[in-house]
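Participant: this is the structure alone, sequence omitted:
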């Protein structure tokens, strides 16, 4: 999987300590750490420190060097692989044991059809710390389990004041993990080498604030390589507006994805295809004269039109039944959920062993 920018986590508390000065740098002996009898001498730095003006640059250079040596050169996109399958399988079992769900009854989908979560202000409160721990552990699993993305992002909205209703939903997700610990993403050697994306939105589905949520999924080879489920920062008045904002977010990600793939030696020369199940959004990306449906859309989202006109991206209609991103939009019937999960490239690790 190619990580999203929001998924790249750095230890900011020690980031600068990994930089090595390219020239001799000396500092006075810190107060309390003077060497007795040699107080007049200075220290020569072996590593960068906070306060050193070169520290940020040195830290970035070290990070770029490590990335190129340890990551970019080690990736072979022509090799079939199951991303972190054995490690994440072990981690999933540890999570289940940690929260006492390793003996629970497994279920086939992470959330019940028709489920609607709210703040539930009158509900019975549960342990906030425990709830946050469970959500945090599940969020880590979503890095290789996109089928968990919708349900986990949903419960994460209530970590500050969780109730029994939220806890029961969370326990069902754990029961789903219990029954699917063998699942992971399979990338086949002869898979499709063209990057393609699916974009979708759930209009005003959040019951508490009526904001919409943007979803996108990127596929390469036989599996998904990037995915997102994020509540929109603005209120939308029409379905078309929510879908257009989601498509814009997907477009931004596609530009970054193509840059990453170029660094990996997999240049995407063709226009990136974005599949969308809303025909009005597709027409709006091509034709600005749709005042009734576009007058409320913030101007900052309209650069999608320019990219579409320049041939950088192309919005193509797909039916709702073939909309892969739908799995991260709402609870689905079991047969639909399993079908879309399969289109993600998610399968048992035994399929690659």
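Facilitator: Everything's here; your move. No experiment lies behind these values; they were computed from the predicted model shown. Numbers count the residues shown, from 1 in each chain.
Participant: from now on I want contacts and neighbour counts done on CA atoms only, so please keep to that.
Facilitator: Fine.
Participant: quick one: the helices in this structure?
Facilitator: 55-70, 85-98, 128-141, 149-155, 164-179, 239-263, 279-286, 291-294, 303-309, 334-343 (DSSP state H).
Participant: so what does the longest one touch, helix or strand wise?
Facilitator: Helix 239-263 makes packing contacts with strand 192-202, strand 213-221, strand 272-276, helix 279-286, helix 291-294, helix 303-309 when contacts are defined by 3 or more CA pairs under 8 Å, 6 or more residues apart in numbering; DSSP states H and E.
Participant: okay, these in CSV with mean neighbour count and distance to residue 116 next?
Facilitator: Compiled in CSV, these are given as follows (neighbours: other CA atoms under 10 Å; distance: least, CA to CA, whole Å):
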stretch, mean neighbour count, distance to residue 116
strand 192-202, 23, 13
strand 213-221, 25, 14
strand 272-276, 24, 25
helix 279-286, 20, 27
helix 291-294, 13, 28
helix 303-309, 17, 32
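Participant: for my notes, please list the ones you listed in a markdown table and give distance to residue 230 for each entry.
Facilitator: Formatted as a markdown table, the helices and strands packed on helix 239-263 follow (distance: least, CA to CA, whole Å):
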| stretch | distance to residue 230 |
| --- | --- |
| strand 192-202 | 10 |
| strand 213-221 | 5 |
| strand 272-276 | 17 |
| helix 279-286 | 19 |
| helix 291-294 | 22 |
| helix 303-309 | 19 |
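Participant: try this one next to it:
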């Protein structure tokens, strides 16, 4: 079990949230943060310190990765609306301080990845947010929630870029495991966007995606080599949604369980 329980307690004590009201999700499902130019400014040093502390915590708490990453985009000029969002994360941590990443001793050891994207989710520059999760058996070994470097011109492009990033990480994991004598022929990536899957398999689609940067087409190259395969996965079961969007309590807790985040005994 991997956790930062002691660190969370110290963090809550440092910012005087030990007896604060508990929230059941790190961010409300309707929350949409922007630069808030008319909002009241808050202390930048204090805000940056809180963000830095929370970013460190994401090493064992993927359930707050999206929320912390979104709030971190406004460190240069934080407003009250941004501080309110950060405080909600702290109140969520107070109610979930006993969560840990669980790694069972035995079980399957197959490798797989999940990729998703929130198209044009950033209200400031309309860039999409990519998320990906990689598993070895039932164990989550790698995850990421990151704003894309380019502005995607379609949902398909945003999803394809996310899948390409997941492919890169899975190839790195395969190489690391090869050093230990564990060899995989083909690793699946699960994606719910059928058009993105078709782009990775069918060259006919390439005339429609010339605007996608050439570096992202290495996903198709690895699919053709048989190192990676991209399979369909239903939207409602996409377990990495927690890294892309703010969710309601029911779905947030369901996704958290799917990521093997359990309560400490």
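Facilitator: Thanks, I have the structure now. Here the structure is a predicted model, which is why all the values come from computation and not from measurement.
Participant: just to revisit the earlier point, so which of the helices of structure 1 is nearest residue 227 of structure 1?
Facilitator: helix 149-155 (8.4 Å; CA to CA).
Participant: looking at the helices and strands packed on helix 239-263 of structure 1, which is nearest to residue 181 of structure 1?
Facilitator: Minimum separation from residue 181 of structure 1 across these (CA to CA) falls at strand 213-221, 22.0 Å.
Participant: could you give the angle of that closest one to strand 272-276?
Facilitator: 130 degrees (axes from the mean of the first three to the mean of the last three CA atoms, to 10 degrees).
Participant: mind checking how far strand 213-221 of structure 1 is from the chain centre?
Facilitator: Centre-to-centre, strand 213-221 of structure 1 and its host chain are 9 Å apart (CA atoms, centre = their mean, to the nearest Å).
Participant: packing partners of it?
Facilitator: Counting by 3+ CA pairs under 8 Å, 6+ apart, strand 213-221 of structure 1 packs on strand 192-202, strand 223-231, helix 239-263.
Participant: tell me which of those approaches residue 275 of structure 1 most closely.
Facilitator: From those, taking CA to CA, the stretch that ends up closest is strand 192-202, at 4.6 Å.
Participant: and the residue lying farthest from the centre of structure 2, how far from residue 120 of structure 2?
Facilitator: Relative to the centre of structure 2, the most outlying C-alpha is that of residue 204, 31.1 Å out, by CA atoms, centre = their mean. Going from residue 204 of structure 2 to residue 120 of structure 2 by CA to CA, to the nearest Å gives 26 Å.
Participant: one more: residue 42 of structure 2?
Facilitator: For residue 42 of structure 2, the distance to residue 120 of structure 2 - CA to CA - is 27 Å.
Participant: so which of the two has more stuff around it?
Facilitator: Higher neighbour count among residue 42 of structure 2 and residue 120: residue 120, with 20 against 15, using other CA atoms under 10 Å.
Participant: tell me which residue of structure 1 lines up with the more buried one.
Facilitator: Structural alignment (TM-score structural alignment) places residue 120 of structure 2 against residue 204 in structure 1.
Participant: what span of structure 2 lines up against stretch 161-177 of structure 1?
Facilitator: On the basis of TM-score structural alignment, stretch 161-177 of structure 1 is assigned to residues 77-93 in structure 2.
Participant: got the buried residues for the matching stretch?
Facilitator: For stretch 77-93 of structure 2, the neighbour count (16 or more other CA atoms under 10 Å) marks 77-79, 81-83, 85-93 as buried.
Participant: the match of residue 120 of structure 2 against residue 212, yeah?
Facilitator: Yes: the criterion here is CA atoms under 8 Å, and residue 204 of structure 1 meets it with residue 212 at 4.4 Å.
Participant: who touches both of those two?
Facilitator: The overlap between the contact sets of residue 204 of structure 1 and residue 212 (CA atoms under 8 Å, 6 or more residues apart in numbering) consists of residue 236.
Participant: find me the equivalent region of stretch 218-232 of structure 1 in structure 2.
Facilitator: Mapping stretch 218-232 of structure 1 onto structure 2 (TM-score structural alignment) gives residues 134-148.
Participant: next one: stretch 244-256 of structure 1
Facilitator: Taking TM-score structural alignment, stretch 244-256 of structure 1 hits residues 160-172 over in structure 2.
Participant: can you name the residues that contact the match of residue 120 of structure 2?
Facilitator: 210-213, 236.
Participant: repeat that with 7 Å
Facilitator: Residues in contact with residue 204 of structure 1, defined by CA atoms under 7 Å, 6 or more residues apart in numbering, are 210-212.
Participant: redo those residues as JSON lines? Include neighbour count.
Facilitator: Below are those laid out as JSON lines (neighbours: other CA atoms under 10 Å):
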{"residue": "210", "neighbour count": "12"}
{"residue": "211", "neighbour count": "20"}
{"residue": "212", "neighbour count": "28"}
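Participant: for these, which ones persist in structure 2?
Facilitator: Compared against structure 2 with both residues aligned by TM-score structural alignment, their matches' CA atoms under 7 Å, these retain 210-212.
Participant: quick one, what contacts residue 230 of structure 2?
Facilitator: Neighbouring residues of residue 230 of structure 2 by CA under 7 Å, 6+ apart: 188-191, 197.
Participant: for it, give its distance to residue 236 of structure 2.
Facilitator: From residue 230 of structure 2 to residue 236 of structure 2 the distance is 18 Å (CA to CA).
Participant: quick check: residue 190 of structure 1 vs residue 305 of structure 1, distance?
Facilitator: 34 Å.
Participant: my error: substitute residue 167 of structure 1 in the last question.
Facilitator: 43 Å.
Participant: residue 318 of structure 1 touches residue 275, doesn't it?
Facilitator: Yes: counting by CA atoms under 7 Å, residue 318 of structure 1 does reach residue 275; the two are 5.9 Å apart.
Participant: where in structure 1 does stretch 222-230 of structure 2 fall?
Facilitator: Under TM-score structural alignment, the match for stretch 222-230 of structure 2 is residues 307-315.
Participant: quick check: end-to-end length of that stretch?
Facilitator: With CA to CA as the measure, what separates the two termini of stretch 307-315 of structure 1 is 11 Å.
Participant: equivalent analysis for stretch 312-331 of structure 1, please.
Facilitator: Per CA to CA, the first residue of stretch 312-331 of structure 1 is 33 Å away from its last.
Participant: mind listing what's buried in it?
Facilitator: Neighbour-count burial for stretch 312-331 of structure 1, counted by 16+ other CA under 10 Å, picks out 312-318, 322-331.
Participant: measure the match of residue 120 of structure 2 to residue 299 of structure 1 for me?
Facilitator: Residue 204 of structure 1 is 21 Å from residue 299 of structure 1, by CA to CA.
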